[in-house]
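Novice: One predicted model, sequence on top.
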Amino acid sequence: MRYDLFISHSSADAETAQTLVTDFENRNITCWLAPRDIPMGSSYHEEIVAAIENSRAVLLLFSGAANKSEHVLREVELAAQGKKPIYPLRIDVSEPAGGLKYMLANKQWVERKALGNRLVDTIEQLLAGGRAARADEGSERPAAGPVRKSARLSPVMIGSAAAICLILAAAAVALLVGSRGTSVTAQAPPQQAAPAAPEPQVAAVPATQQPTAPASPPAAADPRAPDRPVSPPPAAEPKRPDPPVSPLGQEARRRVEPVNLPVGQAAEPVILTSAPDLGEAVPGKTFFRECDLCPVMAVVPAGSNLLGSPNDESGRANNEGPQQPVAFRVAFAVGRSEVSFEEYLACIAEGGCTPDRPGDYGWGYGKQPAINVSWNDAQRYVEWLSKKTRAPYRLLSEAEWEYAARGCARVCDSTPFWFGSQISNARANYDWRYAYLGSPKAQARRRTVPVDASEPNPFGLLHVHGNVSEWVEDCWNETLSGLPRDGSPRTGGDCGRRVVRGGSWSDEPKDLRSAKRAWEVVAERRAQIGFRVARALKL
């Protein structure tokens, strides 16, 4: 896929990067942002190299943290080698240092605050019209007007000018002698237009970038001006720059999110304060929570179904077959939703989980799904939860996950999603820019939504398609052959890689199918991956 901008930033500036990307993508400027756009199971370094090659320009978020980041320096060096335009944007008061000082020595860069609400417009203008400077060009940007090839006058030019002056003087004398009342204008070569007033620097423009020579002097410092009709009279005064926008005004606009949450948001069910016995539970309608910040659990019925995808399912991969029958003899409990941040942070607060708080990319904690948690982190969480509740919590097996996601307790049609073959932004949180079997497209949200912002499937489960992919217990195997018929996890195979299911907010709709299988290494933490828990019920 081709992108307009590769966003080069330090992980310490992830929140700012995500805010800018949201603004850009709301204006249909496609962006590549790590780790958001790195597919699961792929090489981090290879994906970055490919993304820079497939981007039209690099937007560098310069800061004190970027100064210290080897990754940022390598990205800038790769962009320079590939002759990609580099737009440096300073987001704090730091000065370039070390390798970045060298790489940015010939670049014109500005502070983010100086651009105000014109940043997106400026980037649009650069991408649509202006030729961005290559990284290896090094002359200074002129103060105004089109740049001539040389500021020096050659001897030929001086001689030509002198000859023209003599001819004009002789003609003037002759005409004055002939007639005093006639106004005479010599047919000299057309004069250059007077230089325009210095243009306010409002864009993070590389040093040698210059606009295409205009037919008339620029009418405004506003970068949107070339898209408007321009009045031809040369005497028109340049328009004053737009007044600076207050930080409060900028923040208010930044927080406007035109994309709505998925419809069908689940109503809050009646939640028991302890786990029911098997004989008391009503599958799909019985929910319980065993402590204030424990996950809400849903009772999934006993039953059987066929797992994997049929050969003719659109988007199918070979690792989704052959289809396997599976049967669950007793009901069990599954997390109604992904584990939320507030639930995961309770484990950290009580010393059960790794003390490092996972990053939220500025999307918020609370009821957002816990992200940037590895399979190892999820194991620590279920161990803590089991000790806290004195109940056998664990991750789901791969078979349990697909059975629960399909929401069908008997062998039924193998549809891509629990609700059928048609998917839309009203049914799941994914990359809405892509279609599945003719489904409608939309501008994608490109972030998580709260764990309760979903409609429930027939078993009462939320977000089984999209939002975040979910770790399960199983070791990775290339096919479904040998899947235990009783739904237990596979503990043989490549156990350094574990299965993830469900697809995420950054995936295409084909990757949200019930049968879709993927893997990730056990120590990997990504913004696309969370987890859901399960436990047995008392007989």
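Specialist: Looks like it arrived, so ask away. Residues are numbered from 1 along each chain as shown.

Novice: Could you use CA atoms for every contact and neighbour count after this?
Specialist: OK.

Novice: Contact partners for the residue nearest to Ala317 when sequence neighbours are not counted?
Specialist: With sequence-adjacent residues excluded and distances taken as CA to CA, 6 or more residues apart in numbering, Ala317 is closest to Lys516, at 7.7 Å. Applying CA atoms under 8 Å, 6 or more residues apart in numbering to Lys516 gives the contacts 308, 316-317, 320, 501-503, 510.

Novice: also this one, for the comparison:
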Amino acid sequence: MRAALALIALLALAPAGAADTVSLGAECAGCPQMMVIPAGSFLMGAEGGEEGRPEGPVHPVTIKRRFALAIHEVTQAQYGAFITATGHVSGNDCRSWDPQAKTVQDRPGADWRKPGVGGATQGDHPVSCVSWLDAKAYTGWLSRVTGKQYRLPTEAEWEYAARAGSTAAYPWGDDPDAACGHANLYDLDGQQPSISWPHVDCRDGFAGVAPVGSVQPNGFGLHDMAGNVWEWTEDCYVAPFAVDVPTDGSAYQLSGPCPRRAVRGGSWITQADRNRTAWRGRDPEGFVSWIFGFRVARDLTPAETIR
């Protein structure tokens, strides 16, 4: 019955296309470049998933109003400008790869400036070793600087934008080995003998994180919606999707403290299956990892929502 309803919903959906996107550019010196994402509907989630990490049930979501989403993940240079301007104390003791122990663990002194092996070290790299709380602080600062309402994307907005009208497993299709050129994943260039999960059978030219925009954009003109670094979203994580999960693209929130926030997209060292558009990570708000970053969204003014 559920499959039949999903099919009916799918036939009724009218996914938007790249022709409906509009670039806003950057709204201040050093601000992220933004793309207007069109309104539309899609089927969110996927049946199945890893044990304890369900990705369904599949349910229709309608994004009724256009919104803006950053074309790239927030870079080290952009995050650094925020730190300089505000004096914000960012997360530290970042969880990253320890080459001696050959495992991932908290590393004393590691932070967004020195995230660890394979992590971001240049201004055009996506910032990492930032918590959900750090990302929220950045969007608050950006809102004050620009006078516009910046925020993190909701989980529904993120998946809608990542799919860009596609129903395939990945932004580029269903074959993970076709990733290179479209995403910076764990591939032949980055493979390590101490890592047990399989790599994709191609080369993207990067053994670690890549400068933002190094791969082709998806159908909405957005780069790195899969791979490079994981991206925090606004939502409090719930799995399976709750019966009261919003279907209008807004974030799922709890009335009290949120134990874990949803993260999406995978990273340069993540196993390919976790880079699928429907795969859902979940981690505490204060968690810092050398493969976790974010991109920003913003609400549009009434005038901007009218096409």
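Specialist: That came in fine, so what should we check first? Note that the coordinates shown come from a computational prediction; the quantities given were computed from them, not determined experimentally.

Novice: Quantify their similarity with the TM-score.
Specialist: Superposed pair, TM-score by TM-score structural alignment, normalised by the length of the second structure: 0.75. Supporting alignment: 251 aligned residues with a CA RMSD of 2.5 Å.

Novice: re the thing from before, out of the contacts of Lys516 of the first structure, who's nearest Ser397 of the first structure?
Specialist: Arg501 (10.4 Å; CA to CA).

Novice: Skip the chain neighbours and tell me the closest residue to the alignment partner in the second structure of the closest one.
Specialist: In the second structure, the residue paired with Arg501 of the first structure is Arg264, using TM-score structural alignment. In this structure, Arg264 of the second structure finds its nearest non-sequential neighbour in Glu231, 5.3 Å apart by CA to CA, 6+ apart.

Novice: Give me the secondary structure label for the one you found.
Specialist: Under DSSP: H, G, I helix; E, B strand; the rest coil, Glu231 of the second structure falls in the strand class.

Novice: ditto for Tyr79 of the second structure
Specialist: helix.

Novice: The residue nearest to Ala317 of the first structure corresponds to which position in the second structure?
Specialist: Using TM-score structural alignment, Lys516 of the first structure sits opposite Trp279 in the second structure.

Novice: before we move on, the earlier item: what's near enough to touch the residue nearest to Arg264 of the second structure?
Specialist: So Glu231 of the second structure contacts 263-266, 292-295 (CA under 8 Å, 6+ apart).

Novice: counterpart of it in the first structure?
Specialist: Using TM-score structural alignment, Glu231 of the second structure pairs with Glu470 in the first structure.

Novice: So that match versus Arg526 of the first structure, what's the distance?
Specialist: Computed with CA to CA, to the nearest Å, the distance linking Glu470 of the first structure and Arg526 of the first structure is 11 Å.

Novice: quick revisit: looking at the contacts of Glu231 of the second structure, which is nearest Ala19 of the second structure?
Specialist: Arg295 (22.1 Å).

Novice: what's around that closest one, how many residues?
Specialist: 27 (other CA atoms under 10 Å).

Novice: Count the residues that sit near the residue nearest to it when sequence neighbours are not counted.
Specialist: Sequence neighbours aside, Glu73 is the residue nearest to Arg295 of the second structure in space, at 4.4 Å (criterion: CA to CA, 6+ apart). Glu73 of the second structure: 30 surrounding residues under other CA under 10 Å.

Novice: Show the contacting residues for Glu73 of the second structure.
Specialist: 126-127, 212, 223-224, 293-296.
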